[in-house]
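Peer 1: Sharing a model prediction with you, sequence too.
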Amino acid sequence: MHRQPLLDQLTAYAAKHPDEAATVSRFIDFVKMEADCFERSLAIGHVTGSAWIVNADGSQVLLTHHAKLDRWLQLGGHADGEADVLAVALKEAREESGLTDFEPVGDGIFDLDIHPIPARKSDPEHLHYDVRYVLRATGNTDYIVSDESHDLRWVTPDEVEDLTGEESMLRMVRKWKASLLP
């Protein structure tokens, strides 16, 4: 089954984050029930892949001021049929930042979030089942702002808190700060 690798990653994530059991359970149920979970055309929702992009020493994270949602967020997007969600996160990181060189950090999923996306044009309101990975920018960190963003910005984890009050962003800040502790 093309969904099994993601289900395996979700199971590993659940073991590391028992405090997130309700979200992980909803995520697993969705992936098991929906054979087309990686397809944007699945109107109730779909799996997306995101990147918490950090600089070489991990002191800064790259955020996008998302054009459609008008909020500061991590970079990411639709799987469009791709079951390798890490590959989706890498593709989206490259497309949305213009950066080319990344290495995954850690062993698997960094964070999970299920959030509503408002109706827009012919698309009804739906859910994004967002799988988030940490990617370290290993080359040039001079980004290019794509059409999908109003702006991009390298910020410290503390500055993320100044840009957004969204719990999912603040949760990633807490996780990243905890990962930097000796």
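Peer 2: Perfect, I can see it now.

Peer 1: from here on, contacts and neighbour counts on C-alpha atoms
Peer 2: OK.

Peer 1: Nearest residue to the residue nearest to the spatial centre of the chain in space, please, no chain neighbours.
Peer 2: Central residue of the chain (Cα atoms, centre = their mean): residue 50, 2.3 Å from the mean position. Excluding the flanking residues, the one nearest residue 50 by Cα to Cα, 6 or more residues apart in numbering is residue 76, at 3.8 Å.

Peer 1: Structure two is appended below for comparative analysis:
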Amino acid sequence: MQDQLIVLLKAHQPADATEAAHLQKTLDFVTRTEKCCSRQTLAGHVTASAWILSPDRTRALLTHHKKLNRWLQLGGHMDADDASVQAAATREAQEESGMHDLHLVHSALFDVDAHNIPARQNEPEHYHYDLRFLLQAQRLDFSVSEESHDLAWVDLSTLTDEKNNISISRMAKKTLQTKHDAK
């Protein structure tokens, strides 16, 4: 898996200087850490996320995460039996949304983010090196899992404000730019 991740990371084109710094930090970690996907790696680990677009690609599905008490994209930890990071992102999206007809738009990375996770109970502070993939839903209905307070479809245009989570804002801007470029 480590070699696959290095290839994905080296092929990714960051959107801005902030994402470029996250990409370099993640590439450095993955290159030097054999068990980079294992939760047992206490300094941090690779996680897999899904930026899920509505069928008309005007909204993104966000989760109000229970543990972090923030609105975020869906995603989480990789399992030992995940065939790829893309499969992990899709699995996490399905588990957290109840949606099983999600389409992976492209196998390439959509976004990269490295962020600190605060210590909780028996888990020390550590980093998540989050690899994000673009998925599209075929329908709008979802179910809220035990990991979330709620899920919501949010208009992309409202997510571009820098006052929101910066990485959510960056992904919304990328999505809107791609729509604009396609016209």
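Peer 2: Ah, there it is. All figures in this text were calculated on a predicted structure; none of them were measured in a lab.

Peer 1: Any idea what the TM-score comes out to?
Peer 2: Overlay of the two chains. TM-score (TM-score structural alignment, normalised by the length of the first structure): 0.91; 178 aligned residues with a Cα RMSD of 1.7 Å.

Peer 1: My read is that the residue nearest to the centre of the first structure contacts residue 73, right?
Peer 2: No. Judged on Cα atoms under 8 Å, residue 50 of the first structure makes no contact with residue 73 at a distance of 9.6 Å.

Peer 1: for the first structure, what spans make up the strands?
Peer 2: Here the first structure has its strands, by DSSP state E, at 45-54, 61-66, 72-73, 75-78, 102-105, 111-117, 126-137, 149-155.

Peer 1: Quick check: which of the ones you listed is nearest to residue 175 of the first structure?
Peer 2: Evaluated over these, closeness to residue 175 of the first structure peaks at strand 111-117, with 8.4 Å, by Cα to Cα.

Peer 1: what about that closest one, how far off from the second structure?
Peer 2: Compared with the second structure after the fit, strand 111-117 of the first structure shows a mean deviation of 0.4 Å (mean Cα distance after the TM-score superposition for the first structure).

Peer 1: what does that strand contact?
Peer 2: With Cα atoms under 8 Å, 6 or more residues apart in numbering as the test, strand 111-117 of the first structure has contacts from 23-24, 27, 125-133, 168, 172.

Peer 1: okay, it sits on what stretch of the second structure?
Peer 2: Aligning strand 111-117 of the first structure against the second structure (TM-score structural alignment) gives residues 111-117.

Peer 1: Only the buried residues of that stretch, if you could.
Peer 2: Within stretch 111-117 of the second structure, the residues scored as buried using 16 or more other Cα atoms under 10 Å are 111, 112, 113, 114.

Peer 1: cool, stretch 127-143 of the first structure as well?
Peer 2: Going by neighbour count (16+ other Cα under 10 Å), the buried part of stretch 127-143 of the first structure is 127-137, 141, 143.

Peer 1: With stretch 94-111 of the second structure instead?
Peer 2: Quick answer for stretch 94-111 of the second structure (16+ other Cα under 10 Å): 94, 95, 96, 97, 99, 102, 104, 108, 109, 110, 111.

Peer 1: go on, stretch 161-170 of the first structure?
Peer 2: Counting neighbours by 16+ other Cα under 10 Å, one finds that the buried residues in stretch 161-170 of the first structure are 168, 169, 170.

Peer 1: try stretch 4-18 of the first structure
Peer 2: Using 16+ other Cα under 10 Å as the test for burial, stretch 4-18 of the first structure gives 6, 7, 10, 13, 14.

Peer 1: Pick the one among those residues closest to residue 83 of the first structure.
Peer 2: For those, the nearest to residue 83 of the first structure is residue 6 (7.5 Å; Cα to Cα).

Peer 1: any chance of the buried residues of stretch 111-117 of the second structure in TSV, with distance to residue 155 of the second structure too?
Peer 2: Compiled in TSV, these are given as follows (distance: Cα to Cα, whole Å):
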residue	distance to residue 155 of the second structure
111	19
112	21
113	22
114	25
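
Peer 1: what two of these are the furthest from one another?
Peer 2: Greatest spacing in these, by Cα to Cα: 111 and 114 (10.4 Å).

Peer 1: contacting residues for residue 95 of the first structure?
Peer 2: residue 146 are the contacts of residue 95 of the first structure under Cα under 8 Å, 6+ apart.

Peer 1: What lines up with residue 96 of the second structure in the first structure?
Peer 2: Under the alignment by TM-score structural alignment, residue 96 of the second structure pairs with residue 96 in the first structure.

Peer 1: Against residue 151 of the first structure, how distant is that match?
Peer 2: Between residue 96 of the first structure and residue 151 of the first structure the computed distance is 10 Å (Cα to Cα, to the nearest Å).
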